[in-house]
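K.L.:
Pasting the sequence and the predicted coordinates here, then a few questions.
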Amino acid sequence: MTFLLWISYKGTNYAGFQVQPNAPTVCAVLQDAMQAVFGQRPDVKGCSRTDAGVHARRFALSFCYTGKVPMEKFVPALNAHLPPDIRAVAVRTVPDGFHARYAAHAKTYHYYILNARVDDPFTFDICHRIGPALDLAAMQAAAAQFVGTHDFSALCASGSSAAAHGDTVRTITDCTVIQSGDSFVISVTADGYLYNMVRILAGTLAEAGLHKRTPNSIPALLASRDRRQAGPTLPAKGLFLERVDYPELDSL
């Protein structure tokens, strides 16, 4: 049978989700737990490759398993063998051939910024601090300019395999900025992402908030397809994979 498992993790101690030969990864730790629970190491298909230091509130992965452990035992059994910064959250069956990455209709990322002069010792490793005051209205106006179907080459870091093949058009369906006290949350929902796209987008919105660029400069930025015209790539520690949407599962 094929299963879809949702997990949540803090990525601080990991070199991303995907298994790497010489670095600890979320997938490798999860597969270690699966080996302990299932007596086998299933081939895991993750919904994303999340970079080193990136976190996830609801990451999805699919795998096949035909053993004797009942599905209702998966979550508690896996959590008994996982470290506290990785948690299994929920599981369900899905049709054979289901792939957590290719079946995803959209993904939502959040980027967290602390707008303060001093780091918060309780959140320093899960958000990026910016000292000077940010203009929320300017950031919101700039964020709205990213919504739609565009060539996002200007928001793509070098080394992207998609960019190398000219596959740089994506559709952002929602891009907002919310402030609560000294916390700013940038939310982006899209059908796909380029390498470091959200972190560069967040850096560009931060520049708008610091009045280093105007919101109406965004269309020209996108049209330029020039990474040098966009803002800095903000640190990975502020980025969270918030949600993955599989609309077809609602009817199953």
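P.N.:
Perfect, thanks for sending it.

K.L.:
CA atoms for contacts and neighbours, from now on please.
P.N.:
Noted.

K.L.:
And the strands in the stretch 1-150 of the chain?
P.N.:
2-9, 45-46, 55-64, 86-94, 106-115, 128-130, 148-151 (DSSP state E, counting those that start in this stretch).

K.L.:
Between strand 106-115 and the third one, find me the angle.
P.N.:
This points to strand 55-64. 160 degrees (axes from the mean of the first three to the mean of the last three C-alpha atoms, to 10 degrees).

K.L.:
now for strand 55-64, which elements pack on it?
P.N.:
Here strand 55-64 touches strand 2-9, strand 45-46, strand 239-245, going by 3 or more C-alpha pairs under 8 Å, 6 or more residues apart in numbering; DSSP states H and E.

K.L.:
Run the angle between that strand and strand 239-245 for me.
P.N.:
40 degrees.

K.L.:
so which helix or strand takes in Val188?
P.N.:
Per DSSP states H and E, Val188 falls inside strand 183-190.

K.L.:
ok, residues contacting that strand?
P.N.:
Contact partners of strand 183-190, identified using C-alpha atoms under 8 Å, 6 or more residues apart in numbering, comprise 106-115, 170-179, 198, 202.

K.L.:
Relative to Ala142, which of the helices and strands packed on strand 55-64 is closest?
P.N.:
strand 239-245 (19.0 Å; C-alpha to C-alpha).

K.L.:
try it against this one:
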Amino acid sequence: MKKNYRLTISYDGTRYQGWQKQKKTSDTIQGKLEEILKRMQPLYGNRRGEEAEAGLVSEDSVRPDEIQVIGAGRTDAGVHAKAMTANVFLDITIDEEGLKDYLNRYLPDDISVDAVKIASDRFHSRFQALAKTYCYSLYCGDAKPVFDRKYVTILEHRPNVERMRRAAEDLLGNHDFKAFCGNPKMKKSTWRRIDAVEITEDGDYIRIYYRGNAFLQNMVRIMTGTLLEIGFGRMPTDAIPGILASLDRTQAGPTAPAKGLCMMEVHYD
């Protein structure tokens, strides 16, 4: 009998083409997870364990569409995650700890399954998420951030953070974020709710935390690029209401690089 397993996953997205599985590449987070689970199924599947031990079943006997890892979000290529939530239905003989150990044994070193627990059959990692928190990390010091270079965007100059904070207040609430969407062919609703934007300073590091009910493609990176334009004085502090009203991507700032972005948490009841 299949059970719904809830996974908490962290990953360094540097060498991956995002979360979502793609036909043209195997270098996605979802693809790596499903590949390992497909190999596991003949060994630990409830109705196949004895046959696998006898050599009567191979991993090719498991159809790929039998296993689907559903993520709470679809991070872009190069984006990282500290705590992505996912769920997958499996009919296996090993317990949650055994599943976690198996996955971590065979996953690459830049992907980790940090927790596994059995959820209700009705749990859906994406549809039941109430909000998500992302962090965008910036560095503006003189010395090279050698050990953080894959996880921060390096700035030549320090922006005016107070200007950025004032402007960020205009992002809060429910808005049509079409101007902050990286997909010009988006047909679904581009209305989203931003609950909080917090900008912190820690020495040479500036971090922008965004919490919202959902985010459009590249939305966090475009908001970050826009706030930086304001911080550098290239846009006025009251620019965001006009950008939102325009529904025009060209009115917003540039898309900040992927490497500075990390999914921090998915919020549920």
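P.N.:
It's in. A quick note: this is a predicted structure, and the numbers were derived from the prediction, not measured.

K.L.:
picking that back up, how about the helix or strand following the strand holding Val188 of structure 1, aligned to which bit of structure 2?
P.N.:
Next in sequence after strand 183-190 of structure 1, counting helices and strands by DSSP H and E, comes helix 197-209. Mapping helix 197-209 of structure 1 onto structure 2 (TM-score structural alignment) gives residues 219-231.

K.L.:
Once you drop chain neighbours, what's closest to Arg101 of structure 1?
P.N.:
For Arg101 of structure 1, ignoring the flanking residues on the chain, the nearest one in space by C-alpha to C-alpha, 6 or more residues apart in numbering is Cys47 at 3.8 Å.

K.L.:
follow-up on the earlier one: what's the mean deviation for the strand holding Val188 of structure 1 versus structure 2?
P.N.:
Superposed on structure 2, strand 183-190 of structure 1 shows a mean distance to its aligned partners of 0.7 Å (mean C-alpha distance after the TM-score superposition for structure 1).

K.L.:
Map Arg49 of structure 1 across to structure 2 for me.
P.N.:
Using TM-score structural alignment, Arg49 of structure 1 lines up with Arg74 in structure 2.

K.L.:
so that match touches Gly18, yeah?
P.N.:
Yes. Contact status for Arg74 of structure 2 versus Gly18: in contact at 7.0 Å, counting by C-alpha atoms under 8 Å.

K.L.:
could you list every residue that touches Ala88 of structure 1?
P.N.:
Contacts of Ala88 of structure 1 by C-alpha under 8 Å, 6+ apart are Leu5, Trp6, Ile7, Ser8, Val75, Pro76, Leu78, Asn79.

K.L.:
Residue in structure 2 paired with it?
P.N.:
That one, Ala88 of structure 1, aligns with Val113 by TM-score structural alignment.

K.L.:
which residue in structure 2 lines up with Thr25 of structure 1?
P.N.:
Under TM-score structural alignment, Thr25 of structure 1 pairs with Thr28 in structure 2.

K.L.:
ditto for Val69 of structure 1
P.N.:
Val69 of structure 1 maps onto Ile94 in structure 2, by TM-score structural alignment.

K.L.:
do the same with Ala100 of structure 1
P.N.:
Ala100 of structure 1 maps onto Ser125 in structure 2, by TM-score structural alignment.

K.L.:
now the contacts of strand 183-190 of structure 1: which count as buried?
P.N.:
Neighbour counting by 16 or more other C-alpha atoms under 10 Å classes 106-115, 170-173, 175-177, 198, 202 among the contacts of strand 183-190 of structure 1 as buried.

K.L.:
Buried residues, stretch 11-28 of structure 2. List them.
P.N.:
So for stretch 11-28 of structure 2, counting by 16+ other C-alpha under 10 Å, buried means Tyr11, Asp12, Gly13, Thr14, Tyr16, Gln17, Gly18, Trp19, Gln20, Lys21, Asp27, Thr28.

K.L.:
can you put those in a markdown table and add distance to Glu53 of structure 2?
P.N.:
Formatted as a markdown table, the buried residues of stretch 11-28 of structure 2 follow (distance: C-alpha to C-alpha, whole Å):
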| residue | distance to Glu53 of structure 2 |
| --- | --- |
| Tyr11 | 33 |
| Asp12 | 35 |
| Gly13 | 36 |
| Thr14 | 38 |
| Tyr16 | 34 |
| Gln17 | 36 |
| Gly18 | 36 |
| Trp19 | 33 |
| Gln20 | 33 |
| Lys21 | 30 |
| Asp27 | 30 |
| Thr28 | 30 |
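
K.L.:
Now for the match of Val69 of structure 1, how many residues are close by?
P.N.:
14 (other C-alpha atoms under 10 Å).

K.L.:
same question, Ala144 of structure 1
P.N.:
Ala144 of structure 1: 18 neighbours (other C-alpha under 10 Å).

K.L.:
Kindly report the same for the one 4 residues further on.
P.N.:
Each residue near Gly148 of structure 1 was counted by other C-alpha under 10 Å, and the total is 14.

K.L.:
got the contact list for the residue lying closest to Phe127 of structure 2 once chain neighbours are set aside?
P.N.:
Residue nearest to Phe127 of structure 2 in three dimensions, not counting chain neighbours: Ala72, with 7.7 Å by C-alpha to C-alpha, 6+ apart. With contact set as C-alpha under 8 Å, 6+ apart, Ala72 of structure 2 has these partners: Met84, Thr85, Ala86, Ser125, Arg126, Phe127, Ala129, Val266.

K.L.:
The second one matches what in structure 1?
P.N.:
Thr85 of structure 2 maps onto Ala60 in structure 1 when the alignment is built from TM-score structural alignment.

K.L.:
My guess is its match contacts Leu4. True?
P.N.:
Yes. Counting by C-alpha under 8 Å, Ala60 of structure 1 touches Leu4, with 6.7 Å between them.

K.L.:
anything in contact with each of these two?
P.N.:
Ala100.

K.L.:
for the spatially most central residue of structure 2, what are its contacts?
P.N.:
In structure 2, the centroid-proximal residue (C-alpha atoms, centre = their mean) is Thr75; its distance is 3.6 Å. Residues in contact with Thr75 of structure 2 (C-alpha under 8 Å, 6+ apart) are Gly18, Trp19, Gln20, Met263.
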